[in-house]
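1. The sequence and its predicted three-dimensional model are supplied below.
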Amino acid sequence: MALKAAPETQALLLDLQRLDTLLTQIAHRARTLPERAAVAALKEDAERIKAASTETSGHLEDARIELGRVESDVAVVEKRIARDTERLQASSSVKDIQGLEHELESLRVRLANLEEIELAVMERIELLEAAATGARETLEAHAARLEAAQHELETALATLVAERDHAAADRATVAARIPADLLALYDTQRERYGYGASLLRARVSSASGVTLTGSDLDQVRRAAPDDVILCPDSSAILVRTAESGL
């Protein structure tokens, strides 16, 4: 048996379709919010900035370890110089004195080289400390921008959630006024074809945007006002009103 529904009941499907279209648009807006893209870009940049900061901190730590080794070597050489100097001052052996003087000369050359290396490492540490401070400040500033962007995204999403909830409540109200069999057909057609209901206005189906052919119009004209018929182009329930031009 063909499905039937009063014209005014079928007209409710247009309200339902409008609300479903609105809900689809809201979902699309939620997925494509510019705030979402901004957060994603900032998160990607954050990883890069964090990696650069970590790399700089690693170089700084390596330089500090190197400085510690050089300072340890300097201390060892200084102790040997002090020891040999004492031995030199206390020695009366020409041979021992010559040997100690030669060793002291080598130690002083070694100490000078180490102190030069020590100075270079200290200068490198100073530069790396400045770079690490700058990287940390950059990271903190970027984190603040990311937090602000996330807040903007949350605000935008909250607005869309409110719109969605309002539209969903309106849809539930309209759906409650539609017979179950008609509603089931509407939902089935919408799920399959994208539209559940289509207004026939001036012989044009709103769902497809196509003007009905002569033969299709004849079939529509022959249908009773309470017959539930489908659009030949969109497969949505074709809702006829005074605007249909029949």
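-> Ah, there it is. Note that the coordinates shown come from a computational prediction; the quantities given were computed from them, not determined experimentally.

2. For the rest of this, base every contact and every neighbour count on C-alpha atoms.
-> OK.

3. middle-most residue in the protein, spatially?
-> Ala40 (2.3 Å; C-alpha atoms, centre = their mean).

4. got the contact list for stretch 29-42?
-> His142, Arg145, Leu146, Ala149, Gln150, Glu152, Leu153, Ala156, Leu157, Leu160 (C-alpha atoms under 8 Å, 6 or more residues apart in numbering).

5. again, 7 Å this time
-> Here stretch 29-42 makes contact (C-alpha atoms under 7 Å, 6 or more residues apart in numbering) with Leu146, Ala149, Gln150, Glu152, Leu153, Leu157, Leu160.

6. Chain neighbours aside, what residue packs nearest to the fifth one?
-> Nearest residue to Leu153, sequence neighbours excluded (C-alpha to C-alpha, 6 or more residues apart in numbering): Glu35, at 5.0 Å.

7. swap in the third one?
-> Setting aside the residues directly before and after it, Gln150 is nearest to Val39 in space (C-alpha to C-alpha, 6+ apart), at 6.1 Å.

8. now the first one
-> Distances taken as C-alpha to C-alpha, 6+ apart place Leu42 nearest to Leu146, at 6.0 Å, with adjacent residues excluded.

9. where's that neighbour, which helix or strand?
-> Using DSSP states H and E, Leu42 sits in helix 34-90.

10. Distance from that helix to the middle of the chain?
-> 34 Å (C-alpha atoms, centre = their mean, to the nearest Å).

11. what's the following helix or strand after it?
-> helix 94-175.

12. how big is the angle separating that following helix from helix 34-90?
-> 170 degrees (axes from the mean of the first three to the mean of the last three C-alpha atoms, to 10 degrees).

13. now the following helix or strand past helix 94-175 against helix 94-175, angle please.
-> Of the helices and strands lying after helix 94-175 in sequence (DSSP H and E), the nearest is helix 180-193. Angle of helix 180-193 versus helix 94-175, following the same axes, to 10 degrees, is 140 degrees.

14. For the next helix or strand after helix 180-193, name the packing helices and strands.
-> Using DSSP H and E, the next helix or strand after helix 180-193 towards the C-terminus is strand 197-201. Packing partners of strand 197-201 (3 or more C-alpha pairs under 7 Å, 6 or more residues apart in numbering; DSSP states H and E): helix 7-31, strand 237-240.

15. Can you mark which positions in the first one are buried?
-> If you call a residue buried by 16 or more other C-alpha atoms under 10 Å, then helix 7-31 has these buried ones: 7, 9-20, 22-23, 26, 30.

16. put this beside the first:
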Amino acid sequence: MKASPRQQRLLLDLQDLDTTIAQQQRKRKTLSQRAALAGLSGELTAAKQSFMAAQRDLDTHSAEFDRIQSDVVLVSQRVKRDEEKLASSSSAKEAQALTAELEQLAARTEKLEEKQFAIMELQDAANQAFAAAEAALAGVDGRRAEFQAELDKAEAAIDRELAINVKERLGLSAELQRDVYDLYESLRKRIGIGAARLRGNVSEASNMTLAPAEISDIRQAPIDELVFCPGTGAILVRVDED
């Protein structure tokens, strides 16, 4: 295939640009902030689980306290009603029954108050555990937000550079002969490199010194004839020849 020396040098420029773009894409995928975020994943999951467990525990004790408080209110209302009835009763039998019931209600009130005190202690401990779990989750969330902001900033910077290089690549590829460009793309996709320099006797496609017979064949080829690296198959551009 024929291609002028200028066309061949454009291939080198295109390959250099493609190498830079590939490096930028790899850099974007391997940003340290991305790894830091991934490392926080397990810690964040554990913190969320601890927070939800502490919240459930607190809710359970709060519900139990509310239930007991409701019983206390009912008993208190019953005591008030019995006391009022006792105060206005003229029946000795009724007064005796009311007195007995008031004693039972007093005992019931004492038990409920003991339960309330025990639940309040559990609530206090649950509140402390919840506050600690909430703070731990907030801390992990804060670090995650910082890493995400840093990642977004780093990605945006790389994306700006990529956009410039991709635009430059479009302009560069438009200058190439279609058959030369298609060959370059085919080679690049198949072997990872489309074109490389031949510096002296060294192919930069394989980073190896070519054999004398291989160099002789390349040197004898017309300057506008595409030649290829014997080791990789990539297009070799003779940079030391015009």
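-> Structure's in. What do you need? Since the model is a prediction, treat every value here as computed from it, not as a measurement.

17. could I get the contacts of stretch 29-42 of structure 1 as a markdown table with neighbour count?
-> Output for these, formatted as a markdown table (neighbours: other C-alpha atoms under 10 Å):
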| residue | neighbour count |
| --- | --- |
| Leu146 | 20 |
| Ala149 | 19 |
| Gln150 | 18 |
| Glu152 | 16 |
| Leu153 | 20 |
| Leu157 | 19 |
| Leu160 | 17 |
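
18. any chance of those in a markdown table, with distance to Arg192 of structure 1 too?
-> Listed next are the contacts of stretch 29-42 of structure 1 as a markdown table, based on distance: C-alpha to C-alpha, whole Å:
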| residue | distance to Arg192 of structure 1 |
| --- | --- |
| Leu146 | 41 |
| Ala149 | 38 |
| Gln150 | 36 |
| Glu152 | 36 |
| Leu153 | 33 |
| Leu157 | 29 |
| Leu160 | 26 |
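
19. any idea what the residue nearest to Gln150 of structure 1 aligns with in structure 2?
-> Aligned by TM-score structural alignment, Val39 of structure 1 pairs with Leu37 of structure 2.

20. what about that match, neighbour count?
-> 18 (other C-alpha atoms under 10 Å).

21. just the one 10 residues further on next, same as before
-> Around Ala47 of structure 2 sit 21 other residues, with neighbours defined as other C-alpha under 10 Å.

22. which ones are touching it?
-> Contacts of Ala47 of structure 2 (C-alpha under 7 Å, 6+ apart): Ala133, Ala136, Leu137.

23. Just the closest of these to Pro222 of structure 2, please.
-> Nearest to Pro222 of structure 2 among these: Leu137, at 70.1 Å, using C-alpha to C-alpha.

24. Just give me the match in structure 1 for Pro49 of structure 2.
-> No, residue 49 of structure 2 isn't Pro; it's Gln. Match for Gln49 of structure 2 (TM-score structural alignment): Ala51.

25. Can you give me the neighbour number for its match?
-> The number of residues packed around Ala51 of structure 1, counting by other C-alpha under 10 Å, is 13.

26. burial measure for the residue nearest to Leu153 of structure 1, as a count.
-> 19.

27. returning to that earlier point: could you check how far the match of Gln49 of structure 2 is from Gly58 of structure 1?
-> 10 Å (C-alpha to C-alpha, to the nearest Å).

28. contacting residues around Ala131 of structure 1?
-> Thr56.

29. Not counting sequence-adjacent ones, nearest residue to Asn127 of structure 2?
-> Asn127 of structure 2 sits nearest to Leu58 (C-alpha to C-alpha, 6+ apart), 6.5 Å away.

30. Who are the contact partners of that neighbour?
-> Contacts of Leu58 of structure 2 (C-alpha under 7 Å, 6+ apart): Gln123, Ala126, Asn127.

31. Please report how far the counterpart of it in structure 1 lies from Glu116 of structure 1.
-> For Leu58 of structure 2, the aligned position in structure 1 is Leu60, judged by TM-score structural alignment. Relative to Glu116 of structure 1, Leu60 of structure 1 is positioned 19 Å away (C-alpha to C-alpha).

32. Repeat that for Ser205 of structure 1.
-> 88 Å.

33. So for these two, which sits in the more crowded spot?
-> More crowded of Ser205 of structure 1 and Glu116, by other C-alpha under 10 Å: Ser205, with 24 against 12.

34. What residue in structure 2 is paired with that one?
-> Ser205 of structure 1 maps onto Ser203 in structure 2, by TM-score structural alignment.

35. mind listing what that match touches?
-> Arg197, Thr209, Leu210, Cys229.

36. and with 10 Å instead?
-> 196-197, 209-210, 215, 228-232, 234-238 (C-alpha atoms under 10 Å, 6 or more residues apart in numbering).

37. ok, now Ala92 of structure 2?
-> Leu86, Leu98 are the contacts of Ala92 of structure 2 under C-alpha under 10 Å, 6+ apart.

38. how much space between it and Glu83 of structure 2?
-> In terms of C-alpha to C-alpha, Ala92 of structure 2 sits 14 Å off from Glu83 of structure 2.

39. quick one on the thing from earlier: nearest to Asp181 of structure 1, of the helices and strands packed on strand 197-201 of structure 1?
-> Closest among these, using C-alpha to C-alpha: helix 7-31, at 11.8 Å.

40. Specify the angle between that closest one and strand 197-201 in degrees.
-> In terms of direction (the same axes, to 10 degrees), helix 7-31 of structure 1 departs from strand 197-201 by 120 degrees.

41. Centre of the chain to helix 7-31 of structure 1, how far?
-> Using C-alpha atoms, centre = their mean, the offset of helix 7-31 of structure 1 from its chain centre is 29 Å.

42. same check, this time on stretch 211-220 of structure 1
-> 50 Å.

43. Show me the contact partners of it.
-> By C-alpha under 10 Å, 6+ apart, stretch 211-220 of structure 1 touches 200-205, 221, 223, 227, 229-233, 238, 240, 245-246.

44. Swap in 8 Å and give it another go.
-> The set of residues external to stretch 211-220 of structure 1 that reach it, using C-alpha under 8 Å, 6+ apart, is Arg203, Val204, Ser205, Ile229, Pro232, Leu246.
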